[in-house]
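In: have a look at this prediction, sequence included:
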Amino acid sequence: MTADVEVRDGVAHVRLTRDAIDLATARGLLDAAHRTRSEDVRAVLLTSAGRSFCLGGDLKEFAAVSDLRGHLLQVTSALHEALRIFATLDAPLVAAVHGAVAGAGLGLVAAADLAIAADDATFVAAYTGIGYTPDAGVSWSLPRLIGPRRALDLLLTNRTMDATEALDAGLLTAVVPPQQVIPAATELAAQLAAGPTQAFAVTKRLVRQGLQVPFSAHLDDESRAIADAGVSAHGCEGVAAFLSKRRPRYTS
């Protein structure tokens, strides 16, 4: 298994056990993504046990296979299905990022709803540096997060972006000292797991749909969503707690 999953107190802890994506890792991540669909999961924390968060594809494996095209299709099929699942989760996804991030690693960071990185983390696209093109949703997510001009700069020049620039550009949520990455991300995931999952899920959907629909239509979507939220269990509990000056108690 190349991705461990453990659910504790509503948080699914997904940990990559190696920092390069071979076929086994892609399939392990897909299996982990399926397991985060449980009703017991109210937040997901994505970490890596490697020296780096994720260095992209395993080029040694790619060079050794006899049918490279077929192999790449298998790897991306599993990886992309995992990303589709993460994108449709009601539970917020938090990434704890350290070390080097390259290639598909950028896609994993961009797939997270919130991403906390070590201040010495580095980010590089790497694809065109070896004559490849992007995968892991990078050519879709990067332009939306940091803008098309900056995305093309990274994708075409393969320059390295440090954590400070990644934060300023919008790829990251926060930057902390290396020793604080896991504690900070774990605390954030726990905070989200205790929150109104129903409202989180609809908010995520509204933000993503808002990038693709006209403003007028989006306003209609917001009207329906907040009306539904107001009469939902989480909405009723949130207002009751506010008026009673107590902490809300959200249940799944």
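Out: Okay, I see it. Residues are numbered from 1 along each chain as shown.
In: rest of the way, CA atoms for contacts and neighbours
Out: OK.
In: so where do the helices sit in the protein?
Out: In the chain, the segments counted as helices under DSSP state H are 23-35, 59-64, 68-88, 104-111, 138-146, 148-157, 163-169, 181-193, 197-210, 215-231, 233-244.
In: the fifth one - contacts with which helices or strands?
Out: Meaning helix 138-146. helix 104-111, helix 148-157 (3 or more Cα pairs under 8 Å, 6 or more residues apart in numbering; DSSP states H and E).
In: comparison target, given below:
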Amino acid sequence: MKPIIKKINNGVATLTLNRPEVFNSFNREMALLLQDELDACEKDENVRAILLTGNGKAFCAGQDLKEVTSPELNPGFKKILEEHYNPIIERIREIEKPIIAAVNGVAAGAGANIALACDIVVAHEKVSFIQAFSKIGLVPDSGGTFTLPRLIGFQKASALMMLGDKVSATEAETMGMIYKVTSVEDFTSEISKISETLAQMPTKALGMTKRLLNESMTNSLKEQLDLEGKLQIEAAQSEDYAEGVDAFVNKRKPNFKGR
């Protein structure tokens, strides 16, 4: 079986991590293939939103430790970070299409931080998030030390990363780590609703919004205001803006194309 399953439906590309026998932990093959599939989604005009999820009981348990402890298979941490995780995080943030993490089970280590790098994170009530690195003498990677403090604050992020506490989906929602928690029964339908809604929206403007949020991490207020102005002018020249205004004036549902 391929370690990534890809399906496209109604403008949504679903990428499913598919190593359920090891809780979808990453090996080199899966990491490189995920990068390839994200690149393909970025280039495909038929893909308006990307949904990342896992097959089986877990979303992703992080790095496959059997790979890093195998003399034959171990690529080394330098290669794992520079060629596996860092490029995945960079793609998730740089692709100007909405990316939703549908966290269907435990998200640990790099698996948690990959989920948190996505634009919208939804989990069901039995899910947990774990910054598991300290349990084995490692430091957080996959952008976790950048993303988590900005989501939940320095003090909380520091404690979770040092203590390795398990955080339930409900707790994660309360502290602002994720967007929404659902019941197990409603999880699939809620994910479909959110992803298909995003795919039908003016995705060119959503991509610009994502760029603004990225830049806000380091910009001054003046720099951010200038960038907002630049991108607002660009958005106002889009086909989607013209369609949105016409639909509003004529009291009809807009038909956005992402252009």
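Out: Happy to help now that I have it. Nothing here was measured: the structure is a model prediction, and the numbers come from that model.
In: that older thread, next, format the helices of the first structure as CSV and append mean neighbour count and distance to residue 15 of the first structure.
Out: Listed next are those as CSV, based on neighbours: other Cα atoms under 10 Å; distance: least, Cα to Cα, whole Å:
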stretch, mean neighbour count, distance to residue 15 of the first structure
helix 23-35, 21, 9
helix 59-64, 12, 21
helix 68-88, 17, 14
helix 104-111, 25, 12
helix 138-146, 18, 21
helix 148-157, 16, 27
helix 163-169, 17, 21
helix 181-193, 19, 11
helix 197-210, 16, 22
helix 215-231, 13, 33
helix 233-244, 15, 30
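In: got a markdown table for those, with distance to residue 98 of the first structure too?
Out: A markdown table is the format used below for those (distance: least, Cα to Cα, whole Å):
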| stretch | distance to residue 98 of the first structure |
| --- | --- |
| helix 23-35 | 18 |
| helix 59-64 | 21 |
| helix 68-88 | 20 |
| helix 104-111 | 11 |
| helix 138-146 | 19 |
| helix 148-157 | 19 |
| helix 163-169 | 10 |
| helix 181-193 | 8 |
| helix 197-210 | 25 |
| helix 215-231 | 36 |
| helix 233-244 | 35 |
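In: quick one: which of those helices is nearest residue 129 of the first structure?
Out: Judged by Cα to Cα, the one of those that comes nearest to residue 129 of the first structure is helix 148-157, at 7.9 Å.
In: that closest one vs the second structure, average offset?
Out: Here the mean offset of helix 148-157 of the first structure against the second structure after fitting is 0.9 Å, by mean Cα distance after the TM-score superposition for the first structure.
In: in the second structure, what stretch matches that helix?
Out: The counterpart of helix 148-157 of the first structure in the second structure, using TM-score structural alignment, spans residues 154-163.
In: how far out from the middle of the chain is the matching stretch?
Out: 21 Å (Cα atoms, centre = their mean, to the nearest Å).
In: quick one: which of the helices of the first structure is nearest residue 117 of the first structure?
Out: helix 181-193 (6.2 Å).
In: between that closest one and helix 197-210, how big is the angle?
Out: Helix 181-193 of the first structure runs at 100 degrees relative to helix 197-210, counting by axes from the mean of the first three to the mean of the last three Cα atoms, to 10 degrees.
In: whereabouts in the second structure does helix 181-193 of the first structure align?
Out: Under the alignment (TM-score structural alignment), helix 181-193 of the first structure falls on residues 187-199 in the second structure.
In: and the contacts of that stretch?
Out: Here stretch 187-199 of the second structure makes contact (Cα atoms under 8 Å, 6 or more residues apart in numbering) with 10-12, 47-51, 98, 100, 102, 122-124, 182.
In: out of those residues, which end up buried?
Out: Among those, those classed as buried by neighbour count (16 or more other Cα atoms under 10 Å) are 11-12, 47-51, 98, 100, 102, 122-124, 182.
In: with those residues in mind, which one is nearest to residue 244 of the second structure?
Out: For these, the nearest to residue 244 of the second structure is residue 48 (17.0 Å; Cα to Cα).
In: which residue lines up with that closest one in the first structure?
Out: Aligning on TM-score structural alignment places residue 48 of the second structure opposite residue 42 in the first structure.
In: so who does its match touch?
Out: 10, 11, 12, 90, 91, 92, 192, 193, 194, 197, 252.
In: same check on residue 33 of the second structure?
Out: Counting by Cα under 8 Å, 6+ apart, residue 33 of the second structure has contacts 3, 4.
In: next one: residue 9 of the second structure
Out: Per Cα under 8 Å, 6+ apart, neighbours of residue 9 of the second structure: none.
In: circling back to that earlier point, okay, the helices and strands packed on helix 138-146 of the first structure in CSV with distance to residue 234 of the first structure next?
Out: Shown next, in CSV, are these (distance: least, Cα to Cα, whole Å):
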stretch, distance to residue 234 of the first structure
helix 104-111, 26
helix 148-157, 37
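In: compare those helices and report which one is nearest to residue 215 of the first structure.
Out: helix 148-157 (21.0 Å).
In: neighbouring contacts of the closest one?
Out: 124, 125, 126, 127, 128, 129, 139, 142, 143, 159, 160.
In: tell me the buried residues within those residues.
Out: Applying 16+ other Cα under 10 Å to the contacts of helix 148-157 of the first structure, the neighbour count classes 124, 125, 126, 127, 139, 142, 160 as buried.
In: contacts only, for the last one.
Out: Counting by Cα under 8 Å, 6+ apart, residue 160 of the first structure touches 122, 123, 124, 125, 154.
In: among the residues you listed, name the ones in strands.
Out: Among these, DSSP state E puts 122, 123, 124 in strands.
In: ok, which pair from the contacts of helix 148-157 of the first structure is furthest apart?
Out: 129 and 143 (19.1 Å).
In: to which residue of the first structure is residue 11 of the second structure aligned?
Out: Using TM-score structural alignment, residue 11 of the second structure pairs with residue 10 in the first structure.
In: also residue 208 of the second structure?
Out: Matched to the first structure by TM-score structural alignment, residue 208 of the second structure sits across from residue 202.
In: from residue 60 of the first structure, how far out is the nearest residue to that match once chain neighbours are set aside?
Out: Distances taken as Cα to Cα, 6 or more residues apart in numbering place residue 225 nearest to residue 202 of the first structure, at 7.2 Å, with adjacent residues excluded. Residue 225 of the first structure is 48 Å from residue 60 of the first structure, where distance means Cα to Cα, to the nearest Å.
In: equivalent analysis for residue 185 of the first structure, please.
Out: On the measure of Cα to Cα, residue 185 of the first structure and residue 60 of the first structure end up 32 Å apart.
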